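Enquirer: Okay, here's the prediction I keep looking at, along with the sequence it came from:
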Amino acid sequence: MSNKKTIGELMEEMRLKAGAKEYAGHEYMDLNRFAPDTRHMVIFDVLTHESPVGDKGERMRLFLTDGGYQKMLACQERGDIRILSHAKVVSGNLYYDRKDQVR
């Protein structure tokens, strides 16, 4: 049996060594990131027990379609979550709105 790692595993190791955090929800290299209809990635804090995703106090990452992102914006308007970071997703690549966002 070989100890060789995939490119994805090596990238994840380097990301964590550089200080990146792992959150509840989707993993950084989750297959949802590469789905053809995925357009957004959000990192958010769950603020209430009424939130449709996550548990109060959790920090989560989700890869979303346009419709899913609209639902997250509505959750933020209701006060269930606070979006900390947003990136556009194009063919699995992340394009953050600002450089100083949570990653």
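Expert: Right, received. Where do you want to start? No experiment lies behind these values; they were computed from the predicted model shown.

Enquirer: use CA for all of it now, contacts and neighbours both
Expert: Noted.

Enquirer: And what about residue 44, helix, strand or coil?
Expert: Secondary structure, DSSP: H, G, I helix; E, B strand; the rest coil: residue 44 is strand.

Enquirer: here's the one I want to compare it with:
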Amino acid sequence: MDKGKTIGQLLDEARKASGAPALAGHDIMDLARFDENTRHMLVFDVLSHDSPMGFKGERMRLFLSDEGHKKALASEGRGEIKIINHARVQSGNLHYDHKDRTL
């Protein structure tokens, strides 16, 4: 491990080396991940200018409460976003729905 680098910096370097695109929204180590009300992490594509989250064409990551997750599901139902990945969040730990789809 490189001395003097944070976990966030190491994760960003690994993302760049893998060729994965940067995501808009919350960083993987965002403080929202560790909030006591955070229960969900979503990665989604913004499909519409009408989306209340992000701008059309962006891929976003957000850490959400149960209420925020319900709103995101409603937004997907209206065709404004397409959810790519979901993880349950428990005490900052991510529990992905599909182990083969982690980003």
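Expert: Done, it's in. Fair warning: this is a prediction, and the values are worked out from it, not measured in the lab.

Enquirer: Fetch the TM-score of the aligned pair.
Expert: TM-score for the superposed chains, counting by TM-score structural alignment, normalised by the length of structure 1: 0.85, backed by 101 aligned residues with a C-alpha RMSD of 1.9 Å.

Enquirer: Excluding covalently adjacent residues, which one is nearest to the residue minimising distance to the centre of structure 2?
Expert: Taking C-alpha atoms, centre = their mean, the centroid of structure 2 lies closest to residue 61, which sits 2.3 Å from it. What sits nearest to residue 61 of structure 2 in space, not counting adjacent residues and going by C-alpha to C-alpha, 6 or more residues apart in numbering, is residue 43, at 4.4 Å.

Enquirer: what does residue 87 of structure 1 give?
Expert: Leaving aside its sequence neighbours, residue 87 of structure 1 sits nearest to residue 96 (C-alpha to C-alpha, 6+ apart; 4.0 Å).

Enquirer: Please work out how many residues are found near the residue nearest to residue 61 of structure 2.
Expert: Residue 43 of structure 2 is flanked by 23 other residues according to other C-alpha atoms under 10 Å.

Enquirer: residues in contact with it?
Expert: 59, 60, 61, 62, 83, 84, 85, 86 (C-alpha atoms under 8 Å, 6 or more residues apart in numbering).

Enquirer: again, only using 6 Å
Expert: Contact analysis of residue 43 of structure 2 by C-alpha atoms under 6 Å, 6 or more residues apart in numbering lists 60, 61, 84, 85.

Enquirer: any idea how far residue 90 of structure 1 is from the residue nearest to residue 87 of structure 1?
Expert: Using C-alpha to C-alpha, to the nearest Å, we find residue 96 of structure 1 at a distance of 11 Å from residue 90 of structure 1.

Enquirer: how big's the offset between the host helix or strand of residue 16 of structure 1 and structure 2?
Expert: Residue 16 of structure 1 is part of helix 7-17 when elements are defined by DSSP states H and E. Compared with structure 2 after the fit, helix 7-17 of structure 1 shows a mean deviation of 3.9 Å (mean C-alpha distance after the TM-score superposition for structure 1).
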